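Undergrad: how would this look folded up:
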Amino acid sequence: MSISSRFAVGVHILTLIEFNKDGVSSSEYLAESVNTNPALIRKIIGMLKKAELVDVHPGIAGANLAKKLSEITLLDVYKAVNVVPENELFSVHENPNPKCLVGRNIQETIIPILSIAQIAMEKVLGSVTIEDIFEDIVEKEKQK
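TA: Below is the predicted model of the structure:
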């Protein structure tokens, strides 16, 4: 099981917009960096816009950050692009066989564990900002 790649692409988009803040961050430009098609970028930008993380204006090419880098956490990005109900990382299969000892007990057994795991993940994502990502990339480039 993995989180959709939309999450990493969303982080990529927001970080690249900051690096290109004096230029035009069009979907074509962003798609070239992500190495994907512009239609996917536009879809993810739409999700980021709905979450008020980017500003886009009809008829004007490019996207801009709607908040300061330090105000956008990875949890914000995760919630913006994760399309499962209530941003649940884990889902549990429905209707296990009640005649089976595992089937009748599995949900009550694993749901609390999965909830704790999701809370831990969200705590980590909430403690990292796009500014942290930006600065880490700058440092990595200096070392090359």
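
Undergrad: please count neighbours and contacts with C-alpha atoms only from this point.
TA: Fine.

Undergrad: in a helix, residue 62, correct?
TA: No - per DSSP: H, G, I helix; E, B strand; the rest coil, residue 62 lies outside any helix segment and is strand.

Undergrad: the nearest residue to it once chain neighbours are set aside: neighbouring residues, count only.
TA: Distances taken as Cα to Cα, 6 or more residues apart in numbering place residue 26 nearest to residue 62, at 4.0 Å, with adjacent residues excluded. Applying other Cα atoms under 10 Å, we find 19 other residues in the vicinity of residue 26.

Undergrad: surely residue 26 and residue 64 touch.
TA: No - judged on Cα atoms under 8 Å, residue 26 makes no contact with residue 64 at a distance of 9.7 Å.

Undergrad: so where do the helices sit in the chain?
TA: Remark: helices assigned in the chain by DSSP state H are 6-19, 27-34, 38-50, 74-81, 106-126, 130-142.

Undergrad: just so I know, which of those lies nearest residue 93?
TA: Evaluated over these, closeness to residue 93 peaks at helix 106-126, with 8.2 Å, by Cα to Cα.

Undergrad: would you do the same for the sequence below? I want to compare the two.
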Amino acid sequence: MSANSRLTVAAHALTWIGLYQRRGHEVATSEQIATSVNTNPVVIRRLLAELRKAGLVESQRGAGAGWRLTRDLASLTLLDVYRAIEPGPVFALHRAVPDPECVVGQGIGPALSAVYDGVEAALRRELAGTTLEDVLRDVLKAA
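TA: All right, here's what the predicted structure looks like:
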């Protein structure tokens, strides 16, 4: 199973837009963002569409088309981004009900649910404590 990079790509795109706006540009194009992320602009447009639905970005059509943040980087947390693109839980239980006659099948759901709930709470706490301003600061420090 491969790791999911959607949160990373979304944080990258939003941080890039924030820096671009800070440098005096009104909107950023999907092509510009895709160049930084090193992906196809279609991937960026699809991801930004999800972020738009969550109210984190807005798009402008026509002449001067592009994307802009709806809030500043200091007020956007990684949890905001995560909620916008990953609405479900980190881990899920079986899609089908395990064998109720099996001792493991009977107890696996409750046993793992407690662990998964704790992991989910820790993840959300950690993401809530990091703003995209923090990310940009660390990016610029490393550059």
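
Undergrad: post the TM-score for the overlay when you can.
TA: Overlay of the two chains. TM-score (TM-score structural alignment, normalised by the length of the second structure): 0.90; 138 aligned residues with a Cα RMSD of 1.5 Å.

Undergrad: related to what we said a few turns ago, in JSON lines: the helices of the first structure, plus mean neighbour count and distance to residue 97 of the first structure.
TA: Compiled in JSON lines, the helices of the first structure are given as follows (neighbours: other Cα atoms under 10 Å; distance: least, Cα to Cα, whole Å):
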{"stretch": "helix 6-19", "mean neighbour count": "20", "distance to residue 97 of the first structure": "34"}
{"stretch": "helix 27-34", "mean neighbour count": "18", "distance to residue 97 of the first structure": "44"}
{"stretch": "helix 38-50", "mean neighbour count": "18", "distance to residue 97 of the first structure": "38"}
{"stretch": "helix 74-81", "mean neighbour count": "22", "distance to residue 97 of the first structure": "33"}
{"stretch": "helix 106-126", "mean neighbour count": "13", "distance to residue 97 of the first structure": "10"}
{"stretch": "helix 130-142", "mean neighbour count": "14", "distance to residue 97 of the first structure": "45"}
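
Undergrad: reformat these as CSV; add distance to residue 99 of the first structure.
TA: Below are the helices of the first structure laid out as CSV (distance: least, Cα to Cα, whole Å):
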stretch, distance to residue 99 of the first structure
helix 6-19, 39
helix 27-34, 49
helix 38-50, 43
helix 74-81, 37
helix 106-126, 12
helix 130-142, 49
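
Undergrad: closest one to residue 68 of the first structure among these?
TA: Nearest to residue 68 of the first structure, of these and by Cα to Cα, is helix 130-142 at 8.3 Å.

Undergrad: counting contacts, what elements does the closest one pack onto?
TA: Packing partners of helix 130-142 of the first structure (3 or more Cα pairs under 8 Å, 6 or more residues apart in numbering; DSSP states H and E): helix 6-19.
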